[in-house]
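1. one predicted model, sequence on top.
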Amino acid sequence: MARSPSPPGDLFGAPAPGPALAGSGRASAARGKLRPLADRLRPATLGDVTGQDHLLGPQGTLTRMLERGSLSSLILWGPPGVGKTTIARLIAERAGLVFSQISAVFSGVADLKRVFEEAARRNRTGDATLLFVDEIHRFNRAQQDAFLPVVEEGIVTLIGATTENPSFALNGALLSRCQVLVLKRLDDAALGQLLDRAEAEIGRALPLTGEARATLAAMSDGDGRYLLNMAEQLFSLPDETEALDPTGLADLLSKRAALYDKDREEHYNLISALHKAMRGSDPDAALYWFARMLGGGEDPRYIARRILRFAAEDIGMADPQALLVTETAWTTYERLGSPEGELALAQAVVYLATAPKSNAVYKAFGAAKRAAKATGSLMPPAHILNAPTKLMRDLGYGEDYAYDHDQEEAFSGRNYFPDGMSREQFYNPAERGFEREIAKRLDYWAKLRLQRERERGE
């Protein structure tokens, strides 16, 4: 079968042999040194790819799939700079497929039609095609549907790459025909391997202290391509440059902006992390996620809305002040703006994280809504209905109503549920915070209610 060509792409492994160049060996060497470092370090085999052992290790999903000869259409989901394009190219080479690539950013229906026709022509001559679609999530639903027949008929083996959650970005019909493989953000060990390979390729060490080397890896935020681009800048410094410390490194290089898109999944991931850190009573983690969202450009008002909801949903009557504190923090932000007002929101985050937690009101309200839906249009009991007309009085409206303030303990113990509906207990206060006191009150009133019912002979 035809083999895929060796085009420029992304990285992450040992140097790959480049194509033969015209001219002398010296010219070839000089030409090779002009290639970007990331391109020079592109892996030659799948085993050279770093940071994805769960897919490419001895027991990895892709390894076993290729060993069985059962390559299916795939969606590679992962952050930028982890090797999605490289993996697709190497899969094509390993499986003996012709590699064809398009980008959803620059391609339309006409481009898809041309690619499909070329793949069908190859198929008729016995050559199979691996079609790699970069940023496949950028195709609309109709364009995604165009892949269905060529995948089903085996005209192409599709590998789509996406940085977005496929559950939201791709339609169900396409997802059902592909296996989703998750590529991980490169960890410190994988980033360290890339730096080691870069130093071996250049033939000298990076001009960094050990601490600065760790800082360089942190600055890349798990993006191997970005890491090697920064390393290439450092290698361009004069050979006699003294080792840079973290401060010197920061002065020389710009930190990679943290991944955050206010309209996409990362937005929801981080607000979920903030919410759950507060629920888990971890103020330090909550502050971290709060800072991450602000650093990514999130509107502080959105955060204020979410933590106000948290105060009602996750704290409730365990600390009734939580709502007031959070609302006041929001008002303070509105008056001061950023960045000064962000401190008030940070204070609210810490207050909520350290407050006693209870979702008893949240659960009680849900139960009450279900009961209200199930019971339909039951009328309130007659004794609590107002009776402004004679007819209403004749019908028993307001009869025997007991004004609670006039009763002993300011408690009548009367039934306030509809006639024909048994009493239900929706609200079960937690034994935490202020709700511990509420539970005592409810127990006391329950005993009084039984006593009043006996007195009335009910």
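-> It's in.

2. C-alpha from now on. contacts and neighbour counts both.
-> OK.

3. tell me where this structure has strands.
-> 74-77, 98-103, 129-134, 156-162, 179-182 (DSSP state E).

4. mind giving me the packing neighbours of the longest one?
-> Which is strand 156-162. strand 74-77, helix 84-95, strand 129-134, helix 147-152 (3 or more C-alpha pairs under 8 Å, 6 or more residues apart in numbering; DSSP states H and E).

5. mind checking how far the residue positioned nearest the centre of the chain is from Leu345?
-> The chain has Asn269 as the residue nearest its centroid, 3.2 Å off, counting by C-alpha atoms, centre = their mean. Per C-alpha to C-alpha, to the nearest Å, Asn269 is found 19 Å from Leu345.

6. give me the contacts around stretch 429-447.
-> If you take C-alpha atoms under 8 Å, 6 or more residues apart in numbering as the criterion, stretch 429-447 is touched by 317-320, 356-358, 360-361, 411, 413, 428.

7. please apply the same query to stretch 172-187.
-> Contacts for stretch 172-187 (C-alpha under 8 Å, 6+ apart): 50-52, 55, 72-79, 82, 84, 144-145, 147-148, 151-152, 158, 166, 222-224.

8. again with stretch 364-381
-> With C-alpha under 8 Å, 6+ apart, stretch 364-381 has contacts from 415-419, 426-428.

9. try it against this one:
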Amino acid sequence: MADLFDTGAGSGEPPAAAVPLAEQLRPTDLSEIIGQEHLTGPEGAIGRMVAAGRLSSLILWGPPGTGKTSIARLLAGAVGYRFVAISAVFSGVADLKKVFAEAEVHARTGQRTLLFVDEIHRFNRSQQDGFLPYVESGAVTLVGATTENPSFELNAALLSRAQVLVLHRLDEAALTTLLARAEEVEGRALPLTDDARAALVTTADGDGRFLLNQAEMLFAAGIETPLDTAALRDLIQRRLPVYDKDREGHYGLISALHKSIRGSDPQAALYYLGRMLTAGEEPLYLLRRLTRAAVEDIGLADPQALVQCMAAKDTYDFLGSPEGELAIVQACLYLATAPKSNALYTAQKEAWKSAKAHGSLSPPKHILGAPTRLMRDLGYGKGYQYDHDAPDAFSGASYWPEEMAPETYYRPTDRGFEKRLAERLAWWDEQRQRQQEGS
């Protein structure tokens, strides 16, 4: 049977025709779970727990429609635990107190309770803390389900008492198996061509529940002639990609975009840019990150990188979406294909560190302005050499505080425009050395 979200059937048995397809395909054994064999197999964490007959508290982290609820329910049955399920969306403190009190009563009779908490990340920090004494005492074995990164959304204390297991999005093979099981239950094939069938799997984006809902709609539509891909696209809705602009998916994709640019892979960078824009990300947020990449990862290896980003920002402000998004694409591709250097970024960190370490040293007097007689009498501006009057517009004078030896922060690479800068800096260093030797 398929691996699907467990909606929790009522006490009555509805007619077979009224039972949703996802409910009919609910797995009845852990071996029927699709796509999570790394956890449920003999060598997986869940498989080992079942073999030992004892569970530890778990956090099941994975995308929607991958079987978190089904796994929890089947786990309880596999080891003989009492199963209780609540949702953090609909439950409050009073509900939790009732669950814990009942679990303690059953614990005194030797009956362990598996408490499944769906959307556990929606409980606030103090509510999460409320689980701790009952988990520690063994009154409940907690199995929480979340689509969000537990390290961001759950208390450290709760995480330390539970093992985090990662569920995978269902791949093409798993989803194809799921469709075959749906056809077996219905006793007929989906009214689709082979290409349309493959397209249907793609629309699910790894979500088994969504795929079965689409299949159920197709079975109920009374279609006589198999649909091709175009006809299927007109009939069904594509599942929107999982993307929350303030959560882990958001930060993961922006990191992937930035690192693809740094790694000079324009194709991957364009893919992640497309992922974010089509999911509704704010274009100006992306432009800000592109501009950061321009100065952090390219800098003076190609000074035009920053110009491209600012031009893209102005163009998007002028045109808006979707036309202005082409300017964002141009900036992204320019950055990904530009020569790379973090010399500017490194120089800034070293210079800031040095500035904090050396405190409030005064610049040498010869480069200080002297607007008053007192300042002139103290030597301010005395001996200053105007570089434009020197040969090659270079005096070779020292501009460092007298109490501080010159330091080197900026070390240009031999890539792009920085190669020319490196040659220029080397020539100036040579001239300074000659002047010091001649003085």
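-> Okay, I see it. On a predicted model such as this, the values are computed, not experimentally measured, just so you know.

10. let me see the TM-score of these two.
-> Put the two chains on top of each other and the TM-score (TM-score structural alignment, normalised by the length of structure 2) is 0.96; 437 aligned residues with a C-alpha RMSD of 2.0 Å.

11. take the strands of structure 1 and write them to CSV, including mean neighbour count and distance to Leu308 of structure 1.
-> Below are the strands of structure 1 laid out as CSV (neighbours: other C-alpha atoms under 10 Å; distance: least, C-alpha to C-alpha, whole Å):
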stretch, mean neighbour count, distance to Leu308 of structure 1
strand 74-77, 23, 33
strand 98-103, 19, 42
strand 129-134, 25, 40
strand 156-162, 25, 34
strand 179-182, 16, 34
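
12. possible to save those as JSON lines with distance to Gly396 of structure 1?
-> Below are the strands of structure 1 laid out as JSON lines (distance: least, C-alpha to C-alpha, whole Å):
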{"stretch": "strand 74-77", "distance to Gly396 of structure 1": "68"}
{"stretch": "strand 98-103", "distance to Gly396 of structure 1": "76"}
{"stretch": "strand 129-134", "distance to Gly396 of structure 1": "74"}
{"stretch": "strand 156-162", "distance to Gly396 of structure 1": "69"}
{"stretch": "strand 179-182", "distance to Gly396 of structure 1": "67"}
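
13. indicate which one of these is closest to Gly337 of structure 1.
-> With C-alpha to C-alpha, the closest approach to Gly337 of structure 1 among the strands of structure 1 belongs to strand 156-162: 36.2 Å.

14. corresponding residues in structure 2 for the closest one?
-> Using TM-score structural alignment, the residues of structure 2 aligned to strand 156-162 of structure 1 are 140-146.

15. where do the helices sit along the stretch 301-439 of structure 2?
-> Here the stretch 301-439 of structure 2 has its helices, by DSSP state H, counting those that start in this stretch, at 304-319, 325-337, 343-358, 373-377, 417-438.

16. according to the alignment, the first one goes to what range in structure 1?
-> Against structure 1, the aligned range for helix 304-319 of structure 2 is residues 321-336 (TM-score structural alignment).

17. buried residues in the matching stretch?
-> 321-323, 325-327, 329-333 (16 or more other C-alpha atoms under 10 Å).

18. tell me which two of those sit farthest apart.
-> Going by C-alpha to C-alpha, the pair spanning those furthest: Gln321 and Tyr333, at 18.3 Å.

19. neighbours of the counterpart of Ser362 of structure 2 in structure 1, how many?
-> The alignment partner of Ser362 of structure 2 in structure 1, by TM-score structural alignment, is Met379. Look at Met379 of structure 1: counted by other C-alpha atoms under 10 Å, it has 11 neighbours.
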